[in-house]
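Participant: turn this into a model:
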Amino acid sequence: MIDWVLGSKKQIQDYGTKLFILVIYAFMYSVALNIFWRNGNIYAGGITGISQIITTVLENITGQPIPIAIVYYVLNIPLFLLGWFVVDRKFVLFTVIGVTFASFAIEIMPVIQLTNDPIICAVFGGAISGYSLGLALKNGLSTGGMDIVLLSLRKLTGKSVGRISMIINGIIVLTAGFIFGWPHAFYSLLSIFVGAKATDLVYVKHKKVQVMIITQKPELVIEKLQEKLSRGITVIYHAKGAYQQKDQAILITVITRYEMEILKEIMKVIDPSAFVSVSQDVEILSDFKELEII
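Facilitator: A predicted model of the protein is given here:
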């Protein structure tokens, strides 16, 4: 009973921390968009960049201001559904909350013109948005949109997240350059680059870690890991613990830091008594997905 109460209290505190981080993220992201990107005609990467392009085109056609927050939220709705069925439902739940907070902050944050210098707007907009994104990722949170797309495509295709991200953002930047002029594309590229570096200063989401799991339920753990993470796993059967002399299996896999929260949730549900060891700074010299059983 005491363990349950303490566990529930800790879970509530964790949820409270996550919600607080999402509020900070939403505020910082709205500053990057409304004070820097929009004033400098800078087009961000991901869903925000797509929202900016659609909003600009609609405003040019209708002559009426279009709320970018609404466009941003609407574009995220089908991605929520994709993440719900392909990625992880708890992951998507916090994503919905984060996107809702961000949309609300974008709507109420005034478009203040501190400067319209495109280089300043690109650098500061990228730095602020990148830092806020890194802060969210560091706390196991998704900020919506492209995060879900990247994880879903990685799971479906096996391609690296970085490669998919570069392709999608490249298409967005080229579209902005083709429609609105190539200087906008170059400044947008600068902002995306600065944002990526700022994110890396806080949290490198593609950093790989090696996980060793010692469990008495290897088949169940393997099935769930393959379902949720699609990672190769080396399995060593008939390992024996020195204390209890019970047969166990050792599972070895490599995942990204971004996937650690998913792995933790899997182990809590499937085998909370398993021993899990995580090694940082792993360098991969071969296929990142191949399955091997010893």
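Participant: drop to CA atoms for contacts and neighbour counts, all remaining ones
Facilitator: OK.
Participant: quick one: the helices in the stretch 1-150 of the chain?
Facilitator: 2-31, 38-40, 46-62, 68-86, 89-108, 118-138, 146-157 (DSSP state H, counting those that start in this stretch).
Participant: so what touches the fourth one?
Facilitator: It refers to helix 68-86. For helix 68-86, contacts defined as Cα atoms under 8 Å, 6 or more residues apart in numbering pick out 47-48, 51-52, 54-55, 89, 92, 95-96, 99-100, 103-104, 106-107, 144-145, 148-149, 152.
Participant: can you mark which positions in that helix are buried?
Facilitator: Within helix 68-86, the residues that count as buried by 16 or more other Cα atoms under 10 Å are 68-73, 76, 79-80, 82-84, 86.
Participant: Asn249: how many residues sit nearby?
Facilitator: Not quite, residue 249 is Ala, not Asn. Using other Cα atoms under 10 Å, Ala249 has 19 other residues around it.
Participant: and the closest residue to it other than its chain neighbours, helix, strand or coil?
Facilitator: Of all residues not flanking Ala249 in the chain, Tyr237 sits nearest, at 4.5 Å (Cα to Cα, 6 or more residues apart in numbering). What DSSP: H, G, I helix; E, B strand; the rest coil gives for Tyr237 is strand.
Participant: pretty sure Tyr237 sits against Glu219.
Facilitator: No. In this structure Tyr237 lies outside contact range of Glu219 using Cα atoms under 8 Å: 10.7 Å.
Participant: quick one, which of these two is more surrounded?
Facilitator: Tyr237 (15 against 12).
Participant: if I look at the more buried one, how far off is Gln248?
Facilitator: As judged by Cα to Cα, to the nearest Å, Tyr237 and Gln248 stand 7 Å apart.
Participant: next, the second sequence, to be compared with the first:
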Amino acid sequence: MKFEPKEDIKRIIIVCIAAVIMALNIKSFVRTGGLYPGGATGLALLIQRAGDLFFHVTVPYTVVNVALNAVPVYIGFRYIGKKFTLYSCLMIVLTSVLTDMLPGYAITYDTLLISIFGGLINGVVISLCLLMNATTGGTDFIAIFLSDRKGIDSWNIVLGLNVVILGAAGILFGWDKALYSIIFQYTSTQTLHVLYKKYQQETLFVVTNHAEEICDAISRATNHGATIIEGQGAYKEQERKIVYSVVSGAESKRVLRLIREADPKAFINLMKTEQVAGRFYQKPNE
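Facilitator: Predicted coordinates for the structure are as follows:
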């Protein structure tokens, strides 16, 4: 586990900012709307409210959230990456403590607005952590574990798991808040899909006269291979080569820039890939 002072200080600062935003979102949106946002956060709030309502015991959010993250943190250390998990632990603990300490300000009491904008903020915070090679904890660890193992974007699977938690909330505390919570979670997941594309794949077809240079550029930038296909232009009947490759959605903009540098006249077709079977390189988490 190698530490790089400049990069690690930057990551710590951004993770701390993300923790503050997450805690404020929980206090100002989630609790004001009486929502259960899924994952460890939603389950912790569910346990807290059940303790207050049925047993008249107020359990600190920090205690519940840290306990719920024990197994996901073990999965992170064991299967994902030690450095990744350490930054995630910082996010989990800091968010938990700040949620107990910071005062809550009700920006609006409209539950629909709370569900939409609270979900947007939640998705932005999760994306910010993931871009810094960390996570907010809970089901995020499970999503990354499944994505690394299966090579697919598994956030929708986690959305399905969260619906189970929301179903329990609906049975215990009423279906209106549970249904609004599903809107919150769906908004958060869709925001995450837009901002974080590591586990989304895109297919490249590049018609060019500089196939070897483009293949080298793709390999250097992404560590992905490429296939050169012989072709012929239909209009002028001139020989052309087609470079075929699949890259991560997070890498596609950089790859397009490098292709343009290698051949400004290249014709590029970039398509969203539903699923890849076989060996597809994913940069491992630290």
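Participant: rewinding a little: separation between the residue nearest to Ala249 of structure 1 and Ser142 of structure 1?
Facilitator: 36 Å.
Participant: got a list of what Ala196 of structure 1 touches?
Facilitator: Ala196 of structure 1 sits in contact with 126, 130, where contact means Cα under 8 Å, 6+ apart.
Participant: that one falls within a helix, correct?
Facilitator: Yes. Counting by three-state DSSP, Ala196 of structure 1 is found in a helix.
Participant: so how far is Ser165 of structure 1 from it?
Facilitator: 11 Å.
Participant: do Val71 of structure 1 as well
Facilitator: 21 Å.
Participant: same question for Val5 of structure 1.
Facilitator: In terms of Cα to Cα, Val5 of structure 1 sits 42 Å off from Ser165 of structure 1.
Participant: which of the two has more neighbours?
Facilitator: Ser165 (17 against 10).
Participant: give the closest residue to the more buried one in space, chain neighbours not counted.
Facilitator: Using Cα to Cα, 6+ apart, the nearest residue to Ser165 of structure 1 is Leu150, at 6.7 Å.
Participant: and Val99 of structure 1, by the same measure?
Facilitator: Nearest one to Val99 of structure 1, counting by Cα to Cα, 6+ apart, is Gly144 at 5.9 Å.
Participant: what lines up with the one you found in structure 2?
Facilitator: Under the alignment (TM-score structural alignment), Gly144 of structure 1 pairs with Gly137 in structure 2.
Participant: run through the residues that contact that match.
Facilitator: Gly137 of structure 2 touches 40, 69, 72-73, 88-89, 91-92, counting by Cα under 8 Å, 6+ apart.
Participant: and if we set it to 7 Å?
Facilitator: Residues in contact with Gly137 of structure 2, defined by Cα atoms under 7 Å, 6 or more residues apart in numbering, are 69, 88, 92.
Participant: do you know how far it is from Val71 of structure 2?
Facilitator: 10 Å.
Participant: in structure 1, which strand has the most residues?
Facilitator: strand 247-256 (DSSP state E).
Participant: give the other helices and strands that whatever helix or strand comes next after it contacts.
Facilitator: Going down the chain from strand 247-256 of structure 1, the next helix or strand is helix 260-270, by DSSP states H and E. Helix 260-270 of structure 1 sits against no helix or strand, with contacts defined as 3 or more Cα pairs under 7 Å, 6 or more residues apart in numbering; DSSP states H and E.
Participant: buried ones in the helix or strand just after helix 260-270 of structure 1, by neighbour count?
Facilitator: Next along the chain after helix 260-270 of structure 1, taking DSSP H and E as the criterion, comes strand 275-279. Using 16+ other Cα under 10 Å as the test for burial, strand 275-279 of structure 1 gives Val276.
Participant: would you check that Glu213 of structure 2 makes contact with Ala262?
Facilitator: Yes. Assessed by Cα atoms under 7 Å, Glu213 of structure 2 is found in contact with Ala262 at 6.3 Å.
Participant: so between the two, which is more surrounded?
Facilitator: A direct count of neighbours by other Cα under 10 Å for Glu213 of structure 2 and Ala262 places Ala262 higher, at 19 against 16.
Participant: now do the same for Glu7 of structure 2: its match in structure 1.
Facilitator: So, by TM-score structural alignment, Glu7 of structure 2 is matched to Asp14.
Participant: let me see the contact set for that match.
Facilitator: Contacts of Asp14 of structure 1 (Cα under 7 Å, 6+ apart): none.
Participant: gap between it and Thr56 of structure 1?
Facilitator: From Asp14 of structure 1 to Thr56 of structure 1 the distance is 39 Å (Cα to Cα).
Participant: do the same with Gly49 of structure 1
Facilitator: Gly49 of structure 1 is 11 Å from Thr56 of structure 1, by Cα to Cα.
Participant: the two - which one has more neighbours?
Facilitator: Neighbour count, other Cα under 10 Å: between Gly49 of structure 1 and Thr56, Gly49 has more, with 21 against 17.
Participant: counterpart of the more buried one over in structure 2?
Facilitator: Checking TM-score structural alignment: Gly49 of structure 1 goes with Gly42.
Participant: count of neighbours near the nearest residue to that match once chain neighbours are set aside?
Facilitator: For Gly42 of structure 2, ignoring the flanking residues on the chain, the nearest one in space by Cα to Cα, 6+ apart is Tyr36 at 4.5 Å. Tyr36 of structure 2 has 30 neighbouring residues, counting by other Cα under 10 Å.
Participant: ok, Tyr36 of structure 2 touching Leu179?
Facilitator: No. Tyr36 of structure 2 is not in contact with Leu179 according to Cα under 7 Å; the separation is 9.6 Å.
Participant: distance of the aligned partner of Ala70 of structure 2 in structure 1 from Asp200 of structure 1?
Facilitator: In structure 1, Ala70 of structure 2 lines up with Ile77, judged by TM-score structural alignment. Taking Cα to Cα as the measure, Ile77 of structure 1 falls 28 Å from Asp200 of structure 1.
Participant: what's the burial count for the residue nearest to Gln48 of structure 2 when sequence neighbours are not counted?
Facilitator: Distance criterion Cα to Cα, 6+ apart; nearest residue to Gln48 of structure 2, sequence neighbours excluded, is Val59 at 5.9 Å. Number of residues near Val59 of structure 2 (other Cα under 10 Å) recorded here: 16.
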